[in-house]
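*Asks:* sequence and predicted structure below; questions after.
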Amino acid sequence: MHTVSSSGPARVGSRREAASERTRVRPDIQGLRALAVVVVVLDHLIGWPSGGFIGVDIFFVISGFLITGLLLREFEKTGRISFGDFYRRRIKRIIPASAAAILATLLGAFAVFGPSRFLETAQDGGAAALFGANWRFAADGTDYFRVGVPVSPLQHFWSLSVEEQFYFVWPAVMLLVLALVARHPSGGRSRARVGAGLMIGLISAASFAWALWETQSSPTQAYFSTFSRAWELGAGAALACAAPLCSRLAPRVRPLLAWLGMGLMLAALFLIDSSSAFPAPWALLPVLGAVLVILAGTGAEHHAFLLPLTNPVSGYLGNISYSLYLWHFPVVILGGAVFLNRAPLFYLGCAAAMLLLAVFSYHLIEDPVRRSTWLSGWKARAGGTTTADRRTARGAGFRRAAAATALTAVVCAVSIPHIPAHSRSIQLSNTPAVDVSEETAALQEQIRAALRSSDWPELDPTIDEAMNGQLAPADITACGGTGPITVSACTWGDPDATRRVVVVGDSIAISWTSALREAVGSTDGWAVTGLGTSGCTFTELLIRNPSARLLRACEGRKEQVVEAINDLRPDVVIIANTYEPRFPMGRDESLTTEEWKDSTASIVSRFSDSVGSVVFLSPPPLTTDIQKCYSKIAEPSFCAGQVRQRWRTFATAEQELAGELNGSFISPELWFCAEGWCPSFVGSTPVMRDLVHMTPSYQLEIAPALRSELLDRGILRSRQSSPENR
């Protein structure tokens, strides 16, 4: 993650200069790097601590401090900043190791992922290589329908992109300000730091103000945005400008500052989580903590007061932290595609793999290239480190890599026999479902056949196409946006209909609208109106959503839906919402079943006098996420899953709510599963496009069974009183 080595020379020169630079290695900063990378790895691997992602913010502070200090020292020594030397160091420091990680990840993705996910990963790789990954992931994160898409194995490159974009312009800005101050009659090189510090302060203040606004208005954009993150690098840069003043700190004050900084960072690890306003203002906590730790050690000769950061283990982890950051995330994501079930072997295997890859990368690529004379020109080759020095460094690196190779062989020998087969053992009885319609019985027969299949059939569309296809037909999807509701454009069926079904809810309602249009629209005298809104749960409480635009529109859309129902006075209102955890605005705990029932009953009460009956239609059972399990190495049974308890709990609650409101409840379980097992395809049709949404093709497949259920319940067959008589 870090983008400059504290031991890297400001310019390639003599052995004396190189040795002088190496004496400036800061053990406390190496320890901070170790802390930052360890908490990031823990967060991505096991999801603990809740604020582990703040390691990135610590890295930003470190990078801002080191690189700005390097530029200041060069200007004070020579009166200029060599852009050529700066960017040559950047290339040597960043490109070789990151290129190796990107290429290896793409090879792994090609071997494991399906075509579309590999193509997505390849595009992510291109963005990462060009240091534009943060903008790519920010754009993807604002699209609601991508919420269920698996995380890219290269998503962690967003932070490197932020740093490199910042430093692409930083040397020029620094040189301009430093030169202007130095040339002023009252200036000089000694005052250049003051001018630079003032400029950095203004930039950082503006960036923080922008981050505060963007975190509230568009949190996904804010998280990835260079403009919303610049103040974190600026905090480290400002400290670099004030470095000469730090030598005046009393020795007894330094430990207090260091431990206060450690306390702030540790507090951030447990006080901050994914629901916190981030990066502003909550990133202030880890940023201030990192600044205090670096401040405490600036101008000091030793750092014995901070042993947790300055011990040899932390020092080595700090050395390999960049390589460890590069490799840990691809290991977690690609490993997750191989180990669908998170057994202890998965976590141990990932930890060993990422650590070994980091050791190889650091000692065989990162450190040798950084020490080499590549891109440094003939003067560096003539006056730089000697061949003997380079051989000594290479020898030490190869010895460590050899030890890692031996350890890798042992790990592989132990782990390979325990790698799980990419299939499941599914035991089904020969007893078919009873008391079901002919249409449901036919689906059950195909479901059971799919669960027993050991080979993927020829599917239309392919699973790959289904995962990347639309949520529903385009005209239905268009009605689920955030704009004003147009009832006429979102109504289908008999043009002379005297009876009407209105479908409301979130994106689940949109996916059911396609099946209901086929089921209800084919019945004489009936029409279907789709008023669902993607990402807008149909409850009285406002539910959080990562899209600020959608969140702002949700309350208005619900008001429009209630008004439309009261105007239309339909015969039936069908409510369909997701059973995934839902978090009300201002709360970190998800809705309980009782809270959900109360909130749903509250919004239903606002139109209950205007409708004939209310029907609760459950979403498809929550089982295995096809987006995560489907790969080139997976058999069909590997992507078959059992119905999750959460789905059953909320289905039971919804059934109770229907009884309390004198409504109806319909469970679609038998259209998706047999004996609690749910396949990824039925016949020649993929069932699910992600964890919660069925494919448009399967929406049509189950329409006959849905129609039969509605008729059997009397919801369609029973002629309701006309609207004007109610």
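*Replies:* Yep, that arrived. Quantities reported herein were computed from a predicted structural model and do not represent experimental measurements.

*Asks:* please count neighbours and contacts with C-alpha atoms only from this point.
*Replies:* Will do.

*Asks:* hang on, Trp492 is in a strand, isn't it?
*Replies:* Yes - looking at Trp492 with DSSP: H, G, I helix; E, B strand; the rest coil, it is inside a strand.

*Asks:* quick check: the gap between it and Glu709.
*Replies:* 20 Å (CA to CA, to the nearest Å).

*Asks:* again with Tyr325
*Replies:* Taking CA to CA, one finds Tyr325 at 53 Å from Glu709.

*Asks:* between these two, tell me which one has more neighbours.
*Replies:* Neighbour count, other CA atoms under 10 Å: between Tyr325 and Glu709, Tyr325 has more, with 24 against 21.

*Asks:* which SSE is that one in?
*Replies:* helix 321-338 (DSSP states H and E).

*Asks:* give me the longest strand you can find in the chain.
*Replies:* strand 499-505 (DSSP state E).

*Asks:* use this one as the comparison:
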Amino acid sequence: MTTTATARNAGLDTLRALAIALVFANHYMLFISGAPTLGWFGEIGWSGVDLFFALSGYLIGNQILGAIRRSQQSGSRFSLGRFYARRLLRTVPNFYVVLALFACWPYFRMDLVLPPLWQFLTFTQNIGLQPGTAFSHAWSLCVEEQFYFLLPALALLIAACRKSLLLAWLAVAAALIGGMLIRSHLWTSYVAAAPEGSRAFYTLIYYSSLCRFDELVVGVALALLKNYHAAVWARLTAHGNWLLLAGGVALALVWSHFLADHYGYAMTVYGYPLLGLSYALLLLAALSPGSLLQKARLPGAGAIALWSYAIYLVHKTLCMLLRAPLQAQGWEPDHWATVLLMAAASVLAGFLLYQLVERPFMALRDRYVPSHEVLAVTRQPAASAVR
């Protein structure tokens, strides 16, 4: 769910802005208005998290795999320590500041129960998470952090093996198939007999790391394709507008099936990888030179994309806190003016968090941990030994 400040791409910014808009619409429907105020866009808005996963999977996967490939060619070394340091300096400051508000200011968490702090501090809050707890939307960050804790170590291990490229693609396939098998087992054993949209579905499947990494894996697969199959990548990205059309059609079909049967067996098992495939097509379109998605610069999309992580962390609770005082002034939650006001407040809060916390720590990261690669040092013979 994070962004990168370098080499910004208008297409990726548009997708990131779409992701946070989807999430906002869904949370507004669930926690503010209690009705489909924004129509089908709000009902399917939960999939904005999956779009964040796909974006993050590609961007971080490209960093890791690109560094490993360069190390194989130039002798530089990918540093796990530096990768983790850069990752934590990117995600932890914003997260811990918002967490401190929940932990130290009872008004901020309202009457909701806050899970134990150690679960947030160790990014394990999503494991066994019960819906309706304070700061519950941090579950997606936990899934990302767990994934990126394991990914670079696994990538280095595979790179050290014979036929590493084949093993890498087998790992991608195994992860997607494994996710479907796990969801199938959990749905059949625990969710089938429960009411639609029950707590069991959310706790065991929706919030679970083992069940929700499909789009992250798909994003990494795109990075693998870019770094190790350059000819195929070039042929694909030469048809950016067709990819955009295919991704839009595929996404519309997947969304329509999720809207019709979000909690059913078929969409629970197969829907997430299909959603990942749809987003992968849109990502390819965004990365295709000259495509409409890459060329079109929507007003404000770049800024929203840059602040999207901060907006994600604060928007839900902020809107919940604003609901009662706004309603007391006659601003009903289902009115379009109230929606716009809360959206603007969320963007402003995200901007302030970005400026006051995220940006300074990004500057520290760039100063003290500028790269996750260590250049190889060639030892020169001592001067006395040279004749």
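*Replies:* Structure's in. What do you need? Keep in mind it's a predicted model, so treat the numbers as computed, not measured.

*Asks:* tm score of chain vs chain?
*Replies:* Here the TM-score for the pair of chains, by TM-score structural alignment, normalised by the length of the second structure, is 0.77; 335 aligned residues with a CA RMSD of 2.9 Å.

*Asks:* equivalent range in the second structure for the helix or strand just after the longest strand of the first structure?
*Replies:* Beyond strand 499-505 of the first structure in the direction of the C-terminus, DSSP H and E gives the next helix or strand as helix 507-521. Helix 507-521 of the first structure corresponds to no residue of the second structure when matched by TM-score structural alignment.

*Asks:* got the angle for helix 507-521 of the first structure vs strand 499-505?
*Replies:* Helix 507-521 of the first structure runs at 160 degrees relative to strand 499-505, counting by axes from the mean of the first three to the mean of the last three CA atoms, to 10 degrees.

*Asks:* now for helix 507-521 of the first structure, which elements pack on it?
*Replies:* helix 474-478, strand 491-493, strand 499-505, strand 526-530, strand 572-576, helix 696-701, helix 703-712 (3 or more CA pairs under 8 Å, 6 or more residues apart in numbering; DSSP states H and E).

*Asks:* out of those, nearest to Ala404 of the first structure?
*Replies:* Nearest to Ala404 of the first structure among these is helix 696-701; the distance by CA to CA comes to 49.8 Å.

*Asks:* how many neighbours does the closest residue to Ser697 of the first structure other than its chain neighbours have?
*Replies:* Of all residues beyond its chain neighbours, the one nearest Ser697 of the first structure is Thr685 (6.7 Å), with distances taken as CA to CA, 6 or more residues apart in numbering. When neighbours are counted by other CA under 10 Å, Thr685 of the first structure registers 21.

*Asks:* equivalent analysis for Arg342 of the first structure, please.
*Replies:* 10.

*Asks:* next one: the one 3 residues further on
*Replies:* Using other CA under 10 Å as the criterion, Leu345 of the first structure is surrounded by 14 other residues.

*Asks:* same question, the one 10 residues further on
*Replies:* When neighbours are defined as other CA under 10 Å, Leu355 of the first structure has 20 of them.

*Asks:* counterpart of it over in the second structure?
*Replies:* Using TM-score structural alignment, the partner of Leu355 of the first structure in the second structure is Val347.

*Asks:* how much space separates its match from Gln63 of the second structure?
*Replies:* In this view, Val347 of the second structure and Gln63 of the second structure are 28 Å apart by CA to CA.

*Asks:* from Gly271 of the second structure, how far off is the equivalent of Phe208 of the first structure over in the second structure?
*Replies:* In the second structure, Phe208 of the first structure lines up with Met180, judged by TM-score structural alignment. According to CA to CA, Met180 of the second structure stands 9 Å off from Gly271 of the second structure.

*Asks:* tally of neighbours for Leu88 of the second structure?
*Replies:* So Leu88 of the second structure, with other CA under 10 Å, has 13 neighbours.

*Asks:* which secondary structure element is home to it?
*Replies:* Assigned by DSSP H and E, Leu88 of the second structure falls in helix 80-104.

*Asks:* for that helix, packing partners?
*Replies:* Counting by 3+ CA pairs under 8 Å, 6+ apart, helix 80-104 of the second structure packs on helix 106-109, helix 139-159, helix 301-328, helix 359-368.

*Asks:* what's the spacing between it and its chain's center?
*Replies:* How far helix 80-104 of the second structure lies from its chain's middle: 15 Å, per CA atoms, centre = their mean, to the nearest Å.

*Asks:* same deal with stretch 151-169 of the first structure?
*Replies:* Distance of stretch 151-169 of the first structure from the chain centroid (CA atoms, centre = their mean) equals 14 Å.

*Asks:* pull out the buried positions in it.
*Replies:* 151-167 (16 or more other CA atoms under 10 Å).

*Asks:* now the aligned partner of His44 of the first structure in the second structure, what's its secondary structure?
*Replies:* Counting by TM-score structural alignment, His44 of the first structure corresponds to His27 in the second structure. Secondary structure state of His27 of the second structure, per three-state DSSP, is helix.

*Asks:* now check Asn62 of the second structure against the first structure: what is it aligned to?
*Replies:* By TM-score structural alignment, Asn62 of the second structure lines up with Gly69.

*Asks:* mean deviation, the helix or strand where its match lies versus the second structure?
*Replies:* Assessed by DSSP H and E, Gly69 of the first structure sits inside helix 55-78. Compared with the second structure after the fit, helix 55-78 of the first structure shows a mean deviation of 1.1 Å (mean CA distance after the TM-score superposition for the first structure).
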